[in-house]
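S.K.: next input, structure requested:
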Amino acid sequence: MIRVIGIDPGLKNTGWGVIDVAGSKLSHVANGTCVSDGSDLAMRLLSLHSQLSAVIARYRPQAAAVEQTFVNKDGAGTLKLGQARGIAMLVPAQAGLPVGEYSPNTVKKTVVGAGHADKVQVQYMVRLQLPGVELNGPDAADALAIAICHAHHGGASSFAAAVERARA
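M.R.: From the prediction side, this is the model:
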């Protein structure tokens, strides 16, 4: 079994979702949202770092997956999102976790079957693949979808296989 954390980076709301992967079986562990507020960018990033570090310390995942940033028309907004994404990649890397990266379309295609699925479809399929899950919100649902995508793309299973080989 391997524990995976999926992270949906955002400057105000960073979603996170933790699943256990045992072969093709997925189990929900926890999900939530790291929330930063205020106008000082440095303090918002520090808040996200602290909250995400606490999540990783509590749930002890063995692998992480982060959604890639898409470029939109607002260059300043894209740069700020990129800084939040940097925190989302830094925290698991600091914990020694391998970090996979997936585009939003890859996540949606893996979880829903369509690369341009909307949030409602993603949430429905996350609930279907993780029965009984109570979603903390749309950002947490997206983070669980990222973790599911990592599990299906072999990120979790190849890591588990490497650990088994190292133990032998």
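S.K.: going forward, measure contacts between C-alpha atoms and count neighbours the same way
M.R.: Fine.
S.K.: strands of the chain, start to end?
M.R.: For the chain, the strands defined by DSSP state E occupy 2-8, 13-22, 25-35, 63-67, 99-102.
S.K.: closest to residue 136 out of those?
M.R.: strand 25-35 (5.2 Å; Cα to Cα).
S.K.: what packs against that closest one?
M.R.: Applying 3 or more Cα pairs under 8 Å, 6 or more residues apart in numbering; DSSP states H and E, one finds that strand 25-35 makes contact with strand 13-22, helix 41-59, helix 138-152.
S.K.: dump these to TSV, plus mean neighbour count and distance to residue 7.
M.R.: Formatted as TSV, those follow (neighbours: other Cα atoms under 10 Å; distance: least, Cα to Cα, whole Å):
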stretch	mean neighbour count	distance to residue 7
strand 13-22	24	5
helix 41-59	17	9
helix 138-152	28	5
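S.K.: another sequence for comparison is provided below:
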Amino acid sequence: RDPLPQRLHEVHEGVRELIARHRPDTLAIEDVFYARNVRTTVVLGHARGVILLAAQQAALTIHEYPPAAIKKAVTGRGSASKEQVQFMVGRLLRLKQPPQPADAADGVAAALCACLSVTLPSMPPLNLPSLASVREAARPHITRRPSESRS
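M.R.: Predicted structure coming up:
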């Protein structure tokens, strides 16, 4: 029931406290969310903005993922339901019960998506022998002396 600016301040301070306590390197967050209710979409956009601000102030690497990408990373389907996401988060993390409420599972799913989509740094090309030279080296070589002819 507090005014929106007060609630946003509380979200910002809460995220800053979490960052200070846990000292993460990265923040994973769902891309812009479109709710059926326009007012809900706008309020969620404001909340997302103060979360991004706290992450930027802490110099975190920020990864943003579309909702379908998060669902697909965790459940294998981009159109999974909230219940399916909750279930799979619980399974992947071997929890006794899925995270409650569903929004908590969504946050954990975003973090899992970031973990599952980490790319390794690129390596310079390896100087490997050609397949033909490997086959030639593997071919058995039989050496016979001229005096060892078969009769």
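S.K.: can you pull the TM-score for these?
M.R.: Once superposed, the chains reach a TM-score of 0.72 (TM-score structural alignment, normalised by the length of structure 2), with 121 aligned residues with a Cα RMSD of 2.0 Å.
S.K.: distance to residue 30 of structure 1 added to the helices and strands packed on strand 25-35 of structure 1, as a markdown table?
M.R.: Below are these laid out as a markdown table (distance: least, Cα to Cα, whole Å):
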| stretch | distance to residue 30 of structure 1 |
| --- | --- |
| strand 13-22 | 5 |
| helix 41-59 | 8 |
| helix 138-152 | 9 |
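S.K.: number of nearby residues for whichever residue in structure 1 pairs up with residue 80 of structure 2?
M.R.: Mapped onto structure 1 by TM-score structural alignment, residue 80 of structure 2 lines up with residue 117. By the measure other Cα atoms under 10 Å, the count of residues near residue 117 of structure 1 is 16.
S.K.: buried stuff in stretch 122-133 of structure 1?
M.R.: Neighbour counts over stretch 122-133 of structure 1 (16 or more other Cα atoms under 10 Å) mark 122-123, 125-127, 129-130, 133 as buried.
S.K.: check the offset of that stretch from the chain's centre.
M.R.: Chain-centre distance of stretch 122-133 of structure 1: 15 Å, with Cα atoms, centre = their mean, to the nearest Å.
S.K.: now swap in stretch 3-18 of structure 1 and tell me
M.R.: Its chain's C-alpha centre and that of stretch 3-18 of structure 1 lie 4 Å apart, by Cα atoms, centre = their mean.
S.K.: in structure 2, what residues pair with it?
M.R.: Under TM-score structural alignment, there's no match for stretch 3-18 of structure 1.
S.K.: now do stretch 88-104 of structure 1
M.R.: Stretch 88-104 of structure 1 corresponds to residues 51-67 of structure 2 when matched by TM-score structural alignment.
S.K.: do you know how far the alignment partner in structure 1 of residue 9 of structure 2 is from residue 63 of structure 1?
M.R.: Aligned by TM-score structural alignment, residue 9 of structure 2 pairs with residue 46 of structure 1. Distance of residue 46 of structure 1 to residue 63 of structure 1, given as Cα to Cα, to the nearest Å: 22 Å.
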